[in-house]
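Undergrad: quick one: sequence plus predicted model below, questions after.
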Amino acid sequence: MGDDSKRRKELGAFLKTCRLRLSPAEFGIQSSPHRRTNGLRREEVADLAGLSTIWYTWLEQGRDIRPSSQVLESLGKALRLNRHELLYLYTLAEHRPPYDLQADTQVEPSLQRMLDKLEPFPSIITGPRWDVLAWNQAACELVGDFNRMNTLERNSLWRMFVCPDYPDSLPEWPKVAKGLLAQFRSSYGRHIGDPWFEELVELLKKESDTFKDWWENHEVLSIPPGTKRIRHPVKGELEFDQQSMTLADHPDLKVTVYIPCIPLLDVQMSQV
């Protein structure tokens, strides 16, 4: 059995399992004592999703048919699939999920506690749209009070290219800014056509001539390890090892920790 055939068979089995776990009563469907199907019937799912019964039956049987994104969305609603189940459905059907479905932008309380426990090391969590979603107090003392920033000001690209005081805080701003833009370009390539990314790029082009010029270079870069120098208004120039990692349970979220390159007692960021 080829990979495509196995995938279609798995898709059909998944749909059937989801269908049989649903109660007809949840949909206002009255069950007679002689009803033989546990859960919903194929024709009932097809009707809820706005599909023909024959076409849906072929899908469950693993026939060589290609459901569209609209069909998958309708099936997801009809079968009341959660986010992870929807992602699995799109994967089996070989479709890229909608961006809002892919993006994990919720920071659980346990992750915030993790950031707080990382004190006095400045630490942040960024989401798939390059927004800072969570932070600890040391991060605010190092790069600015995220509590007082609006959503746009918390965006890494916006701060780097538009916020007027930000370049002054980075002694190697051109190098750091080009690196960040190249990393963002990698993300952009995975989300071409997504309205949010397109809107951000156009807004940055309008607000920053530097961004507009560099954007045309099409430089691409993964997240590099290394040091980051920051010019602090009180402590002067500081140097940090910057470590970034994704979370296994939340692959859309990235944790970044700044570790002082000089002894911690010499930095004492928590006392700034």
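TA: Received it, and whenever you're ready, just let me know what you need. Residues are numbered from 1 along each chain as shown.
Undergrad: please count neighbours and contacts with C-alpha atoms only from this point.
TA: Noted.
Undergrad: all strands for this protein, in order.
TA: 123-126, 132-135, 226-232, 236-247, 250-260 (DSSP state E).
Undergrad: which strands or helices does the last one pack on?
TA: To tie it back to what came earlier, the one meant is strand 250-260. Helices and strands touching strand 250-260, by 3 or more CA pairs under 8 Å, 6 or more residues apart in numbering; DSSP states H and E, are strand 123-126, strand 236-247.
Undergrad: tell me which residues in it are buried?
TA: By 16 or more other CA atoms under 10 Å, the buried positions in strand 250-260 come out as D252, L253, K254, V255, T256, V257, Y258, I259, P260.
Undergrad: apart from its neighbours in sequence, what residue is nearest the fourth one?
TA: Same thing as V255. Nearest non-adjacent residue to V255, counting by CA to CA, 6 or more residues apart in numbering: I125, 4.6 Å away.
Undergrad: cool, and the third one?
TA: Distance criterion CA to CA, 6+ apart; nearest residue to K254, sequence neighbours excluded, is T246 at 4.5 Å.
Undergrad: the one you found and P128 touch, don't they?
TA: No: if you go by CA atoms under 8 Å, T246 and P128 don't touch, sitting 10.8 Å apart.
Undergrad: intersection of neighbour lists for these two?
TA: Each of D252, L253 lies in contact with both T246 and P128 under the rule CA atoms under 8 Å, 6 or more residues apart in numbering.
Undergrad: so for those two, which sits in the more crowded spot?
TA: P128 (18 against 14; other CA atoms under 10 Å).
Undergrad: who's in contact with that one?
TA: Here P128 is in contact with A103, D104, T105, S187, D252, L253 (CA under 8 Å, 6+ apart).
Undergrad: tell me the one of the residues you listed nearest Q242?
TA: Set against Q242, the nearest of those by CA to CA is L253 (16.2 Å).
Undergrad: ok, and the closest non-adjacent residue to the closest one?
TA: Using CA to CA, 6+ apart, the closest residue to L253 is G127 (4.8 Å).
Undergrad: and K212, by the same measure?
TA: Counting by CA to CA, 6+ apart, the residue nearest K212 is K205, at 4.5 Å.
Undergrad: give me the neighbour count for the one you found.
TA: 17.
Undergrad: pretty sure it is touching F211, no?
TA: Yes: counting by CA under 8 Å, K205 sits close enough to F211 to count as a contact (5.9 Å).
Undergrad: if we can go back for a sec, pipe the contacts of P128 into TSV and attach distance to P97 per row.
TA: Listed next are the contacts of P128 as TSV, based on distance: CA to CA, whole Å:
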residue	distance to P97
A103	10
D104	13
T105	16
S187	15
D252	14
L253	17
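Undergrad: show me where this structure has its helices.
TA: With DSSP state H as the criterion, the chain has helices at 3-20, 42-49, 53-60, 69-78, 83-92, 99-102, 109-117, 137-143, 156-161, 173-190, 195-207, 209-215, 264-267.
Undergrad: below is an additional structure, to be compared with the one above:
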Amino acid sequence: MSLTTPTAQGPVPNAHAPADARRHELAAFLRSRRERISPEQVGLPMTGRRRTPGLRREEVAQLAAVGVTWYTWLEQGRDIQVSTQVLDAVARALLLDPSERAHLFTLAGAEDPVPAVECSTVGPSVRLVLEQMAPFPAAVVNARYDVLAYNAQYTGIVGDLAALPFEDRNLMWLAFTPSYFRDALVDYRMERDVMVARFRGAMGDHSAEPAWKTLLARLRKASPDFEAAWQRHDVQRAGNGMKRFQVPGVGLLHCDYTSFWLGPRQGAARLIAYTPHDEETRALMDRLPTEA
């Protein structure tokens, strides 16, 4: 990891360092982010009596693998040189979300080498594809299992997502808490284990992001079944397969599901299409909802 090491004579001067006002803003921002994090959130033990909230500076330095003196000077707004590698490490140590991470790099006057790539919105072209998938259920889901968009037929197998709070429009949450989706998913116990393994596999690239940690904490608190599955440490990559749904007023559907990735890597959002596994299911799919 590349960084400038403090010396006994003081920080190394840098003609391109941010202006004083920006450095002071950076210092205040780092302190505020550090003070909101508990040791338990980052896997550190509670030791001794703490006079201030959140993490200590030396703990942030430890998590980011940088020198304590160097990090202290950074948080004091001193004129020191900082590499993008170090900013990346600090951002991860402080559990910054994409907006906070971008703000950190802006205040430091640096370009983020790993900008956010996760899809949080779905464009008109993808929505048109979802509509054209009818009568087959289809949805766009991100690596965290948030449902970002869907066609009317998809509500037949997961329920009325529009009636749910935004944070509950997540297949993991619906599978581990009482819901229409859990009732309709015939093999839900087996399917949940697969989802947890895929969630853990995807979380390796997102373990420092607050949205992922918040969902994980919610699931562990809400469901002993999720906690048990999580503790098994199984890992899978997202893929294709077959699911069975018992849809009220329609019948038993045997569905093959296929993932179409919407980004250059598998961690991006994906369009999932549910197609009939047999002729009986093909006929039943015509009875799924036609209006969202």
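TA: Thanks, I have it. Since we're looking at a predicted model, the values are computed, not measured.
Undergrad: circling back: next, format the helices of structure 1 as JSON lines and append distance to L238 of structure 1.
TA: Below are the helices of structure 1 laid out as JSON lines (distance: least, CA to CA, whole Å):
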{"stretch": "helix 3-20", "distance to L238 of structure 1": "53"}
{"stretch": "helix 42-49", "distance to L238 of structure 1": "58"}
{"stretch": "helix 53-60", "distance to L238 of structure 1": "60"}
{"stretch": "helix 69-78", "distance to L238 of structure 1": "49"}
{"stretch": "helix 83-92", "distance to L238 of structure 1": "42"}
{"stretch": "helix 99-102", "distance to L238 of structure 1": "37"}
{"stretch": "helix 109-117", "distance to L238 of structure 1": "21"}
{"stretch": "helix 137-143", "distance to L238 of structure 1": "10"}
{"stretch": "helix 156-161", "distance to L238 of structure 1": "18"}
{"stretch": "helix 173-190", "distance to L238 of structure 1": "14"}
{"stretch": "helix 195-207", "distance to L238 of structure 1": "28"}
{"stretch": "helix 209-215", "distance to L238 of structure 1": "26"}
{"stretch": "helix 264-267", "distance to L238 of structure 1": "8"}
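Undergrad: out of those, which is closest to S222 of structure 1?
TA: Of all these, the one in closest proximity to S222 of structure 1, counting by CA to CA, is helix 173-190 (5.4 Å).
Undergrad: residue range for the closest one in structure 2?
TA: Counting by TM-score structural alignment, helix 173-190 of structure 1 lines up with residues 188-205 of structure 2.
Undergrad: residues of the matching stretch that come out buried?
TA: Buried, per 16+ other CA under 10 Å, within stretch 188-205 of structure 2: 188, 192-203.
Undergrad: how about stretch 211-221 of structure 1?
TA: F211, K212, W215, V220, L221.
Undergrad: then stretch 103-113 of structure 2?
TA: H103, L104, F105, L107, A108, G109, A110, D112.
Undergrad: quick one: the fifth one from A91 of structure 2, how far?
TA: Taking CA to CA, to the nearest Å as the measure, A108 of structure 2 and A91 of structure 2 are separated by 12 Å.
Undergrad: returning to that earlier point: could you dump the buried residues of stretch 103-113 of structure 2 into CSV and include distance to R244 of structure 2?
TA: Putting the buried residues of stretch 103-113 of structure 2 into CSV (distance: CA to CA, whole Å) gives the following:
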residue, distance to R244 of structure 2
H103, 45
L104, 46
F105, 47
L107, 51
A108, 51
G109, 52
A110, 50
D112, 44
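Undergrad: and of those, the nearest to L74 of structure 2?
TA: Using CA to CA, the buried residues of stretch 103-113 of structure 2 come closest to L74 of structure 2 at A108, 10.0 Å.
Undergrad: how about the contacts made by the closest one?
TA: The contact partners of A108 of structure 2, taken as CA under 8 Å, 6+ apart, are A17, P18, R22, R23, L26, V82.
Undergrad: distance-wise, check the closest residue in space to the fourth one that isn't next to it in sequence relative to M242 of structure 2.
TA: Nearest non-adjacent residue to R23 of structure 2, counting by CA to CA, 6+ apart: G77, 4.9 Å away. When distances are taken as CA to CA, G77 of structure 2 and M242 of structure 2 turn out to be 56 Å apart.
Undergrad: neighbour-wise, which of the two wins?
TA: G77 (19 against 14).
Undergrad: pretty sure the more buried one contacts A21?
TA: No: with contact defined as CA under 8 Å, G77 of structure 2 does not reach A21; the gap is 9.0 Å.
Undergrad: if we can go back for a sec, how about the contacts made by the residue nearest to R23 of structure 2?
TA: Counting by CA under 8 Å, 6+ apart, the residues that G77 of structure 2 touches are D20, R23, H24, E25, L26, A27.
Undergrad: likewise for L148 of structure 2?
TA: With CA under 8 Å, 6+ apart, L148 of structure 2 has these contacts: S120, T121, V122, A139, V140, V141, N142.
Undergrad: ok so, going back, which residue lines up with the residue nearest to K212 of structure 1 in structure 2?
TA: Per TM-score structural alignment, K205 of structure 1 is aligned with R220.
Undergrad: distance of the spatially closest residue to A273 of structure 2 that is not a sequence neighbour from R237 of structure 2?
TA: Nearest residue to A273 of structure 2, sequence neighbours excluded (CA to CA, 6+ apart): A138, at 4.4 Å. Distance of A138 of structure 2 to R237 of structure 2, given as CA to CA: 20 Å.
Undergrad: also F105 of structure 2?
TA: For F105 of structure 2, the distance to R237 of structure 2 equals 31 Å [CA to CA].
Undergrad: with V117 of structure 2 instead?
TA: V117 of structure 2 is 19 Å from R237 of structure 2, by CA to CA.
Undergrad: cool, V68 of structure 2 as well?
TA: Distance from V68 of structure 2 to R237 of structure 2, by CA to CA: 38 Å.
Undergrad: hang on, the earlier thing: of the helices of structure 1, which is nearest D241 of structure 1?
TA: helix 264-267 (12.3 Å).
Undergrad: how about the nearest residue to A61 of structure 2, chain neighbours excluded?
TA: A61 of structure 2 sits nearest to V68 (CA to CA, 6+ apart), 5.3 Å away.
Undergrad: what sits against V68 of structure 2?
TA: V68 of structure 2 neighbours (CA under 8 Å, 6+ apart): R57, E58, A61, Q62.
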